[in-house]
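Engineer: requesting a structural model of the entry that follows:
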Amino acid sequence: MNKKTFADWQDKAATLKIEGRAFIDGALSHSRDGKTFVCASPIDGRELARVADCGEADVNAVVAAARRAFDEGSWAGLNPRERKAVLLRWAALMHEHLDELALLETLDMGKPIGDTTMIDIPAAAHCVAWYAEAIDKVGGEVVPADQHLVGLVTREPMGVVAAVVPWNFPLVMAAWKFGPALAAGNSVVLKPSEKSPLTAIRVAQLAHEAGLPPGVFNVVPGGAEPGRLLAAHGDVDCIAFTGSTRTGKLIMQCAAQSNLKRVWLELGGKSPNIVLADCPDLDGAAKAAADAIFFNMGEVCSAGSRLLVHRDIKDVFIEKLLAAARSYAPGHPLDPVVTMGAIVDRVQMDQVLAYIEAGRSEGRLAAGGAQVKKETGGFYIEPTVFEVKPDAKIAREEIFGPVLSVIVFDTVDEAVHIANDTQYGLAAAVWSADVTTAHEIARRLRAGTVWVNCYGEGGGDMNFPFGGYKQSGNGRDKSLHALEKYTELKSTLIRLR
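Structural biologist: This is a model prediction of the structure:
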């Protein structure tokens, strides 16, 4: 456990060296046209760095470098044990630089330092190590073909993989992409969000130090342009994206209009958390419900943003929920005791506040609803709870902030209908003392992950695939299924006589 105090982290932040250049073909690089953008901290609004704003020339250069590295076999041509050793060294370097990476993540994105030191950075390093360990354990197939043939089914790396990742879990979401893509032998171009690019640049340097050859792992920061260019680039073989459903649709369009590259999308969510009248632990369920929406300031694609509560227990449950929500008072993210930090930037804060205003006219405000700590220059919103009808705007649209919609239901069928009545299908949960009832409801819920008598459990366990139904996307991050999606299947038939 990290023993640093608030003052320790402030001192470390004051002397932290921050790199803002892109990382292309094994070296730090300014953008070709010299453009930069300001990377500011949501904690207090101060400028952290000026970061390379990459454009078409940079994207063309980085894709060419990644293609060259792949074609030369400097990474894909290594035997599995060699690739494994390099990735394990990289994971070890992430652990060695844990405090630095955690501090970058907190300053850049506004999440509490307790979360970045205990969850985000260790999870990213674990992801890389997990896929490293899988490299020399996953083989192909010998097909039971006709006797005059030997039939093989093998998996080969795709080539150049572009990964476009969000700002809410900058390094973890990136690792879920580059971990399996690199383990499979691909070259990777990572495009971090312009709201949180700093850890991506730093881990690219650590990757080079660990022994990844030039061109194999690259980082091109910038606004929307690099992502669009990568999606449309004819020499990118696969693009993996986590972010909004709207942007995911645009990426799929670009891929279709270019070279029909593989597209993997992990998109939005409006996840239901269903609490039945026979919930075995109301206190635990209330705490889990608060954690499900207020952890990471509600900036979580799988957040339990719709709480469906049976009418018989509504009053007592909401009372317990509000008590649990009070433990998420916003505070300075560098203070280790703080559990809720800052919203990522002013644009996102204003969007969340606009949804809160809409909620005031749609239902009953039970708690929160205000911007706080304005004097800091940062962007903070207190935990907010509404009681609303299922058709309320705030109960249907993804807010990506600490805003919970509580919806009352009377029957199991009604709860399932409300839960599934959404364009999304990322996650869901059900609480019941009856395992048969819980399991039957879980079968009926159209979601990629369903929790029973818990919420968010197993988030760091790489064995569980993560992704959604419907407009929550396609494909899965995590697990060996994610390793497969960065490969092509090849059938080889050898005639013996």
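Engineer: contacts, neighbours, all on C-alpha from now
Structural biologist: Noted.
Engineer: pretty sure Ala429 is touching Val452, no?
Structural biologist: Yes - counting by Cα atoms under 8 Å, Val452 is a contact partner of Ala429 at 5.7 Å.
Engineer: pull the number of nearby residues for Asp71.
Structural biologist: Neighbour count of Asp71, defined by other Cα atoms under 10 Å: 15.
Engineer: next one: Thr411
Structural biologist: For Thr411, using other Cα under 10 Å, the count is 13.
Engineer: relative to Leu276, how far out is it?
Structural biologist: Going from Thr411 to Leu276 by Cα to Cα, to the nearest Å gives 9 Å.
Engineer: now for the two: what residues contact both?
Structural biologist: The overlap between the contact sets of Thr411 and Leu276 (Cα atoms under 8 Å, 6 or more residues apart in numbering) consists of His310.
Engineer: surely Ala13 meets Leu101?
Structural biologist: No - at 11.3 Å, Ala13 and Leu101 do not qualify as touching, with contact defined as Cα under 8 Å.
Engineer: between these two, tell me which one has more neighbours.
Structural biologist: Neighbour totals were compared for Ala13 and Leu101, and Leu101 leads with 23 against 17 (other Cα under 10 Å).
Engineer: make sure that one is indeed in a strand.
Structural biologist: No - Leu101 sits outside any strand when classified using DSSP: H, G, I helix; E, B strand; the rest coil, being helix.
Engineer: one more to line up against the first:
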Amino acid sequence: MADTAENAPGTGAWDYDPAPERAELANLRAHYRPFIDGAFVDGTGEPLKTSNPATGETLAEVGTAADADVGTAVTAARAAFERTWSTMPGTERAKYLFRIARLIQERSRELAVLETLDNGKPIKESRDADLPAVAAHFFHHAGWADKLDYAGFGPLPRPLGVAGQVIPWNFPLLMLAWKIAPALATGNTVVLKPAETTPLTALAFAEICQQAQLPPGVVNILPGGGDTGSTLVAHPGVDKVAFTGSTEVGKLIQSRLAGTPTKLTLELGGKAANIVFDDAPLDQAVEGIVNGVFFNQGHVCCAGSRLLVQESVAEAVLERLRGRITTLRVGDPLDKNTDLGAINSPEQLAKIRELVASGESEGAQRWTSPCALPDKGLFFAPTVFSGVHQSMRIAREEVFGPVLSVLTFRTPEEAVRKANNTPYGLSAGIWTEKGSRILWAAEQVRAGVVWANTFNRFDPTASFGGYKESGFGREGGRAGLEAYLDV
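Structural biologist: This next block holds a predicted model:
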């Protein structure tokens, strides 16, 4: 820590020296290839270049899958399903999942650095939040693999077949684990398409599948753009589609699969309400608000981007919130002191700026942290809008960035009405010291996940999913297994 006058006792200001993680730990390669039928192969699609959003530098060239490659992968997955994986005893499938989980733990530092380079999130988040959760999902689902007959799914639950899975760029490896772990535990095989801007950790996971000696064809990884994903979800050889991403794309997939026998789960956008009542522990609530909307630069579908504060404590909450936000450090994602890293892509940064401009033009009061931003890369300072009305775009549309909209309410009933005044229904937060109020509000708020006096708490044993335009189906826990079973 630098010795400055500002960090003298009582001043409350600290100036930390850089504490960078070593980029070399990622073991980056110049070229990556699709993973089909247990081997890395040359894709027939146009290669893409994935870059570091914090610097703009190209990380690697990635081969992509065209329509023919999708067909080859689905055929390989079908053969593996029929030949080995679906007929293998659950105890044997569990051994593979346990092995994968342990290999993830062994390579966790490498994977965390690779994720941060490719995605832009702070290393302390990929290291301390994402990677432990990735391993936990494989450990948890490994434990289920030999217990499906006793899980309450009826007699002789059976796997569906080939699962086509499409994941987003905000949690590349964690979303992979959410999708692949339950599919494998229940006896399905997988063809997964990672996001176009963040394919590297998915391809590193393919190496782990090889290390674990997973039978060829059980897991296939196909990098590519939206056309690759479209071909995959519409392929007649796919029995189950699982998609996490935008509501707009989710609607297109649902329309595409309507009238077909393909089963579907969708985890889509959100505009979560974080409700702070007048009896809430305000310091604790402020920490939850910061974590709820600024974690992963706000690139979180369940982010608490709508703060609803009871009028009597609104000014106190805003004052404490602004003070806390000014301590957040925005900068090099590989620096262990960084709180907010880089925005994932120029397109996403442009969307954030456009919605922030709309908030100002519609009359909301903008406050932006005075923090310093790096000279290069894709960065956006934490921003709070007060005086927000429900009709404003920043209160209705998913920003997917470090931007918080603050609304006020007078009564609990008004808070619930405002919380539910959205087409989304993925998550919500409630802050109060009254247990009865927590239970009442949780019953009234229409959201798939409701946190009480905390936010963004996840566990593989608990199911996650939304209502309305936030999608349908659940991932995680016992309910998430059912999505991959014929019951």
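Engineer: ok, back up a step: overlap in contacts, Ala429 and Val452 of structure 1.
Structural biologist: Both Ala429 of structure 1 and Val452 are contacted by Ala442, under the criterion Cα under 8 Å, 6+ apart.
Engineer: if you count what's nearby, which of the two comes out ahead?
Structural biologist: Ala429 (27 against 19).
Engineer: tell me which strands and helices the helix or strand the more buried one falls within is in contact with?
Structural biologist: Using DSSP states H and E, Ala429 of structure 1 sits in strand 427-431. Strand 427-431 of structure 1 is packed against strand 272-275, helix 435-444, strand 449-452, with contacts defined by 3 or more Cα pairs under 8 Å, 6 or more residues apart in numbering; DSSP states H and E.
Engineer: so which of the ones you listed is the most packed in?
Structural biologist: Ranked by mean neighbour count, these are led by strand 272-275 with a mean of 31 (mean count of other Cα atoms under 10 Å).
Engineer: structure 1: which residue goes with Ala447 of structure 2?
Structural biologist: Under the alignment (TM-score structural alignment), Ala447 of structure 2 pairs with Ala447 of structure 1.
Engineer: so its match sits against Gly468, correct?
Structural biologist: Yes - counting by Cα under 8 Å, Gly468 is a contact partner of Ala447 of structure 1 at 5.9 Å.
Engineer: please enumerate the shared neighbours of the two.
Structural biologist: Listed contacts common to Ala447 of structure 1 and Gly468 are Gly425, Leu426, Ala427; contacts here mean Cα under 8 Å, 6+ apart.
Engineer: quick one, which of the residues you listed are buried?
Structural biologist: Gly425, Leu426, Ala427 (16 or more other Cα atoms under 10 Å).
Engineer: map Asp146 of structure 2 onto structure 1.
Structural biologist: Asp146 of structure 2 maps onto Asp136 in structure 1, by TM-score structural alignment.
Engineer: the closest residue to that match other than its chain neighbours: how many residues sit nearby?
Structural biologist: In space, and not counting its chain neighbours, Asp136 of structure 1 is closest to Pro80: 5.2 Å by Cα to Cα, 6 or more residues apart in numbering. Using other Cα under 10 Å, Pro80 of structure 1 has 20 neighbouring residues.
Engineer: which position in structure 2 pairs with Pro80 of structure 1?
Structural biologist: Using TM-score structural alignment, the equivalent of Pro80 of structure 1 in structure 2 is Gly90.
Engineer: that match: what's it in contact with?
Structural biologist: For Gly90 of structure 2, counting by Cα under 8 Å, 6+ apart, the contacting residues are Ala145, Asp146, Lys147, Ala185, Gly187.
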